[in-house]
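A.B. asks: Sequence and predicted structure, then a few things I'm wondering about:
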Amino acid sequence: MNPVYISVVEGNPHLRSLLSWHLQQSGYLVQQCSGFHQARQAFNNQLPTLAVIDSDLTDGDGIELCRWLYQQHQSMIFILSAKDTEKDIVHGLKAGADDYLTKPFGMQEFLARIECLIRRVRTVAAPLLLDYGVLKIDLVQRRVEYQGNFVDLTPQEFSLLYVLTQAEGSALSRTELLRRAWPEAIDNPRTIDTHVLSLRKKIETDPRQPSLIQTVRNVGYRFNSSILEEKKVVAEKPVTLSPAGVSVLT
């Protein structure tokens, strides 16, 4: 069974240490983050299985962090908050939280809710690796391997590639790509063109004639996984020698 990686994002150092200690005693791998920006940086490097997020961070809005993490489609989210009105709870859940616990709370209830969320993670069993043959996307380490070589992608390029693959061949507009890949960004949708161009240079056989990330006129872009399947089939075909001694695919 894969280890469960939990990130605790809590501004109160005493509560953060206490929660982390109890989670570690329960057998979870735990990373501590003191605020919004530290958590964002940590999540860009590796998405946790479950993120426990305080809604009132000193350097940012915990609900906004929740909304950003929800767009990544990989982590369960558990909000802790001193705000206990129905409006506050609904706001947190609509932002993408899978559970919401108001402060103060008992440690046994906290751990029981954690266990319940982890059971849900193990039930859905989201893939940790997208394997398209010659292209492999590691969703935990946020690394990409193409034709046997690791490709150095920026966090923005990785998010863009992931969003394109999740569309399963459907074309996405620049505005939709911008919203899904970088929901916190306030930018011109045409910025997508720059990142697509950079991504093509890294994973296309011929970036001038792209076959993997295709432009769909008057719409945007689509991910063409079928071209990878064709390359996989060719690579797996056995090689034999003809009577003349020339290798041929059979």
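C.D. replies: Received, thanks. Numbering: from 1, shown residues only.
A.B. asks: drop to CA atoms for contacts and neighbour counts, all remaining ones
C.D. replies: OK.
A.B. asks: ok, so what distance separates A82 from E10?
C.D. replies: Taking Cα to Cα, to the nearest Å as the criterion, A82 is separated from E10 by 12 Å.
A.B. asks: Settle it for me: which of these two has more neighbours?
C.D. replies: E10 (26 against 14; other Cα atoms under 10 Å).
A.B. asks: can you pull the buried residues of the lengthiest helix in the chain?
C.D. replies: Among the elements of the chain assigned as helix by DSSP state H, the one spanning the most residues is helix 107-124. Neighbour counts using 16 or more other Cα atoms under 10 Å place F110, R113, I114, L117, I118, V121 of helix 107-124 among the buried residues.
A.B. asks: go on, stretch 144-159?
C.D. replies: V144, E145, Y146, L153, P155, E157, F158, S159.
A.B. asks: closest to I213 among these?
C.D. replies: Within the buried residues of stretch 144-159, proximity to I213 (Cα to Cα) peaks at E157, which comes in at 12.4 Å.
A.B. asks: which residues touch the closest one?
C.D. replies: Shown here is E157, whose contacts under the criterion Cα atoms under 8 Å, 6 or more residues apart in numbering are H195, V196, S198, L199.
A.B. asks: Can you name the next helix or strand after the strand or helix carrying it?
C.D. replies: Secondary structure assigned from DSSP states H and E places E157 in helix 155-166. Using DSSP H and E, the helix or strand that follows helix 155-166 in sequence is strand 172-173.
A.B. asks: Use this one as the comparison:
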Amino acid sequence: MQTGAQIAVVEDDPSVRMVVTDHLRLAGCEVHQYGDGETAWRAIESRMPDLLIVDRMLPGLDGDELCRRIRAVSNVPIIMLTALDGLAHRIDGLEQGADDYLAKPFSLRELQLRVNAQLRRAGSAAAFLEFTAGTFHVDPAHRRVWVGQREIALTTREYELFLYLVRNPDRVISREEILREVWRWDFGDASTVTVHVRRLREKIEPDPHFPTFLHTEWGAGYRFTTGTGRAC
């Protein structure tokens, strides 16, 4: 399973919700759980997760309507859970926008495999899609980055560092993790990261001495944010 993937579990049965949530968290996912569709929609409307697991028979805003609302704004993978097991019900669920359909009762192992498959597909498709993060616009297919209307000229390593940071917003990332994930080094001189962070700041920050986007968390690493607050 993709460690760190953000998953929303929308299920009105608290026992099912907790079992699924606990299982996914043990697998390394960051899970947010909701007991009804309206609460889930208000939360995910502002910040879409990497994948949703949605019970079809929700009180109030049901799973079908939740899927339709999500599909109007996002292609995020959706796995629908339901007690309605039958070909017509499965087809109907998929027509509402679900990517997969799992009937209750279900195996947690099967659910995990389906989550894995959906995350892999989404990752493969999303890897080259253009996206916007705050004032930044990124075109991964052509390895181009803009801040506002200005295109930034980045070296290969600067681009890879920027892409890793922008895809992990508001998270403190150690220099060791950056070496491992960007440089693919299990060990090495962490000052290499420091130098590249400084060079990257010179290109993306309005004032590199008072960063707006790429902050230093002393003794811990770096944190990228698309906000306007300033830090060291």
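C.D. replies: Yep, that arrived. Quantities reported herein were computed from a predicted structural model and do not represent experimental measurements.
A.B. asks: where does the TM-score land?
C.D. replies: Comparison of the two superposed chains (TM-score structural alignment, normalised by the length of structure 2) gives a TM-score of 0.55, and 140 aligned residues with a Cα RMSD of 2.5 Å.
A.B. asks: would you turn the buried residues of helix 107-124 of structure 1 into JSON lines with distance to E176 of structure 1?
C.D. replies: Formatted as JSON lines, the entries for these read as follows, by distance: Cα to Cα, whole Å:
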{"residue": "F110", "distance to E176 of structure 1": "36"}
{"residue": "R113", "distance to E176 of structure 1": "34"}
{"residue": "I114", "distance to E176 of structure 1": "33"}
{"residue": "L117", "distance to E176 of structure 1": "29"}
{"residue": "I118", "distance to E176 of structure 1": "30"}
{"residue": "V121", "distance to E176 of structure 1": "27"}
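A.B. asks: Buried subset of the contacts of E157 of structure 1 as a PyMOL selection?
C.D. replies: Buried residues among those (16+ other Cα under 10 Å), as a PyMOL selection:
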select buried, resi 195+196+199
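A.B. asks: Let me have the contacts of E157 of structure 1 in a markdown table, extended by distance to D61 of structure 1.
C.D. replies: Listed next are these as a markdown table, based on distance: Cα to Cα, whole Å:
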| residue | distance to D61 of structure 1 |
| --- | --- |
| H195 | 28 |
| V196 | 30 |
| S198 | 32 |
| L199 | 31 |
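A.B. asks: Next step: the contacts of E157 of structure 1 restricted to strands.
C.D. replies: Assignment to strands by DSSP state E places none of the contacts of E157 of structure 1 there.
A.B. asks: and which of the contacts of E157 of structure 1 is nearest to L65 of structure 1?
C.D. replies: Proximity to L65 of structure 1 was ranked across these by Cα to Cα; first place goes to H195, at 23.4 Å.
A.B. asks: Now do the same for the closest one: its match in structure 2.
C.D. replies: Residue-level alignment of H195 of structure 1 against structure 2, with TM-score structural alignment as criterion, gives no partner residue.
A.B. asks: quick one, what contacts H195 of structure 1?
C.D. replies: Going by Cα under 8 Å, 6+ apart, H195 of structure 1 touches Q156, E157, L160.
A.B. asks: Kindly report the same for D99 of structure 1.
C.D. replies: I77, F78, I79, L93, R113.
A.B. asks: 7 Å instead?
C.D. replies: I77, F78, I79, L93 (Cα atoms under 7 Å, 6 or more residues apart in numbering).
A.B. asks: From V197 of structure 2, how far out is the residue nearest the centre of structure 2?
C.D. replies: The centroid of structure 2 falls nearest to D50 when counting by Cα atoms, centre = their mean (4.3 Å). Counting by Cα to Cα, the gap between D50 of structure 2 and V197 of structure 2 amounts to 27 Å.
A.B. asks: Please apply the same query to L161 of structure 2.
C.D. replies: When Cα to Cα is the yardstick, L161 of structure 2 and V197 of structure 2 sit 8 Å from each other.
A.B. asks: Please enumerate the helices of structure 2.
C.D. replies: So, for structure 2 - with DSSP H - the helices run 14-26, 37-46, 63-71, 87-95, 108-126, 156-166, 175-178, 191-204.
A.B. asks: Measure the mean distance from the fourth one to structure 1 post-superposition.
C.D. replies: Superposing on structure 1 places helix 87-95 of structure 2 at an average distance of 0.9 Å from its equivalents, by mean Cα distance after the TM-score superposition for structure 1.
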